[in-house]
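J.: would you be able to build a 3D model of this:
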Amino acid sequence: MNSLAFRAAVSRVQQRHLRRQTPAAVCSLSQTRSHAGGRVHGTRSYSTAGGRGRQMAGTAGNVLLVGSVVTLFGYIMYTLYDNLLAENGVTRVYNESLDLVRANPQIREIFGPSVMGFGEPSHGQRQRQRAISHREFEDDKGRQRLTMKYYVANKKDGGDHTGVVRVDIAKSAFTGKWDYNYVVVDVFDTANSRNAGRVEVLVTDEFAKEVRASEQTRRNRRFDVGGRGGSDGSWFSALNPSNWRK
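T.: Below you'll find the model as predicted:
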């Protein structure tokens, strides 16, 4: 009887202890069992469904956050590579071609030693740094091409001249590398509102051969109505009659 009374007292104490705990807490229950050879102590753990739900929600949130960071980092790295490191990256082609323009003696004579490049012109000085106009396409020979257009002027005061820089690069079918076809600057005399000529900064031999072949074709078809309005009479538009008429 004493043993039964003792176990009943222990059970009542444990029940009062459990009632004092919060519902979300994990409780440890130690039970004492009597056997002929002695006592065995066992432990049971209890957890609520609400606690498991909050833990799963927290884990899912962390996974989503890490995934978003990795995706954003990958996009940033791809954008930097595509613009700065790739051979046909817009920023890279712009910087390289602008260096060629600045180093040209004729350009330095017209615009001075300080030449700046900028996007589509605007009335405000702060708005000059606009996106550079460019176009990627596949030509009739199956080559990947990139054409670009931007503007140059005197860096200090703008001067009396404005230049329109036109760039063309193509991907070689043999080497897989991108090579320049041409870099030319059409100069406009803003003081007298007239064209002041064209400076051929770079024209490759291969492209020059294509130009001569195109000019011969144009001369043979100059009275053909199919070619009307397609050229301004220059070697540039002879090869690209539709690209720069806009």
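J.: rest of the way, CA atoms for contacts and neighbours
T.: OK.
J.: residues contacting Gly51?
T.: Contacts for Gly51 (C-alpha atoms under 8 Å, 6 or more residues apart in numbering) come out as Ala24.
J.: any buried residues in the helix or strand where it lies, and which?
T.: Element membership for Gly51 (DSSP states H and E) is helix 49-80. By neighbour count on 16 or more other C-alpha atoms under 10 Å, the buried set for helix 49-80 is empty.
J.: after it, which helix or strand is next?
T.: As assigned by DSSP H and E, the chain's next helix or strand after helix 49-80 is helix 90-103.
J.: please enumerate residues in contact with that next one?
T.: 82-87, 107-108, 113-115, 117, 132, 134, 148, 167, 183, 185, 201.
J.: for Val199, give its distance to Val183.
T.: Distance, Val199 to Val183, using C-alpha to C-alpha, to the nearest Å: 9 Å.
J.: more neighbours, the two?
T.: The neighbour comparison of Val199 against Val183 (other C-alpha atoms under 10 Å) goes to Val183, with 23 against 18.
J.: next, the more buried one: secondary structure please.
T.: Assigned state for Val183: strand (three-state reduction, DSSP: H, G, I helix; E, B strand; the rest coil).
J.: which residues does it contact?
T.: Per C-alpha under 8 Å, 6+ apart, neighbours of Val183: 97, 101, 165-168, 200-203.
J.: compare with the first, here's sequence two:
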Amino acid sequence: MATEQPRSSGSNTQRPLTSALAQHTQKKQWKDLSTPEKVVTATKTTTNYAVIATGAVLVAAIGYAIVSELFGSNSDTRIFGDALEKVRNNDQLQEIIGTPMMGHGEASSSKRRRNRRIHSQVVLDAEGKEHLLMRFYVEGPDNEGIAHLEMVKDQRNKWEYKYLFVDIPGGVRRAQRIFVEYNKDAGLPAIDDK
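T.: A predicted model of the protein is given here:
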């Protein structure tokens, strides 16, 4: 198989091949730029850095929001996990609902749907104190129930249980309300705080 040799134009010196784009985009030194070119270059650079900085701030803000929602001590996720653990550890509920107990959000017609929203809201009372109200569902091998909780912010701005109970619907047994936590003084100043 014969190979063709590139033909030379007669001169023995070969120039390195560069594209027209590479020749066109060779940068000038800052000192060689005219004033309008310096303004354009500075504006482009500043805009690029501003876009990068804005993107970094947005990523950081979204990351902070996700981490604080999932792992913060006042997050709904953390409060739900703590309340579910208290329900699971209650002897009366273990006997009525059975173990293992599972907690989830709003009921869904689809058993495959796993991410069911936990219903919660924060309301202000007449004195301006924040109250967190939450409802979730508890299921076990023997029965199921609906857990309700109310928490009040204390003087240290931490949530404190006012009540946590589970309503067990009637059926074979009569309907029941099992209190897991009850603190009528939640949110009130402690005696030593006065």
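J.: across to structure 2, which of the contacts of Val183 of structure 1 hold up?
T.: Contacts from the contacts of Val183 of structure 1 that recur in structure 2, judged by both residues aligned by TM-score structural alignment, their matches' C-alpha atoms under 8 Å, are 97, 165-168, 200-203.
J.: can you say which of these are buried?
T.: By 16+ other C-alpha under 10 Å, the kept ones among the contacts of Val183 of structure 1 give 97, 165-168, 200-202 as buried.
J.: among these, which lie within helices?
T.: The helices, defined by DSSP state H, take in Ser97 from those.
J.: for the buried ones among the kept ones among the contacts of Val183 of structure 1, which one is nearest Trp235 of structure 1?
T.: Glu200 (11.1 Å; C-alpha to C-alpha).
J.: residue in structure 2 matching the closest one?
T.: For Glu200 of structure 1, the aligned position in structure 2 is occupied by Phe179, per TM-score structural alignment.
J.: okay, the nearest residue to that match once chain neighbours are set aside and Ser110 of structure 2: tell me how far apart.
T.: Of all residues not flanking Phe179 of structure 2 in the chain, Phe165 sits nearest, at 4.2 Å (C-alpha to C-alpha, 6 or more residues apart in numbering). Going from Phe165 of structure 2 to Ser110 of structure 2 by C-alpha to C-alpha gives 26 Å.
J.: closest to Arg128 of structure 1 among the contacts of Val183 of structure 1?
T.: Val165 (15.3 Å).
J.: residues contacting the closest one?
T.: If a contact means C-alpha under 8 Å, 6+ apart, then Val165 of structure 1 has 148-152, 183-186 as its contacts.
J.: chain center to stretch 54-62 of structure 2: distance?
T.: Stretch 54-62 of structure 2 has its C-alpha centroid displaced from the chain centroid by 14 Å (C-alpha atoms, centre = their mean, to the nearest Å).
J.: so which strand or helix has Met134 of structure 2?
T.: Here Met134 of structure 2, judged by DSSP H and E, is contained in strand 130-139.
J.: mean deviation, that strand versus structure 1?
T.: With mean C-alpha distance after the TM-score superposition for structure 1, strand 130-139 of structure 2 departs from structure 1 by a mean of 0.5 Å once superposed.
J.: in terms of secondary structure, what does that strand contact?
T.: Identification of packing neighbours for strand 130-139 of structure 2 by 3 or more C-alpha pairs under 8 Å, 6 or more residues apart in numbering; DSSP states H and E yields strand 102-104, strand 119-124, strand 144-153.
J.: so the second one matches what in structure 1?
T.: When strand 119-124 of structure 2 is aligned against structure 1 using TM-score structural alignment, it corresponds to residues 133-138.
J.: residue nearest the centroid of structure 2?
T.: Among the residues of structure 2, the one closest to the centroid is Ile66, at 2.7 Å (C-alpha atoms, centre = their mean).
J.: gap between that one and Asp76 of structure 2?
T.: In terms of C-alpha to C-alpha, Ile66 of structure 2 sits 12 Å off from Asp76 of structure 2.
J.: can you check Asp154 of structure 2 too?
T.: For Asp154 of structure 2 relative to Asp76 of structure 2 (C-alpha to C-alpha), the value is 17 Å.
J.: go on, Thr45 of structure 2?
T.: Thr45 of structure 2 is 43 Å from Asp76 of structure 2, where distance means C-alpha to C-alpha.
J.: that older thread, ok now the helix holding Gly51 of structure 1, how far from the chain's centre?
T.: Its chain's average C-alpha position is 23 Å from that of helix 49-80 of structure 1, according to C-alpha atoms, centre = their mean.
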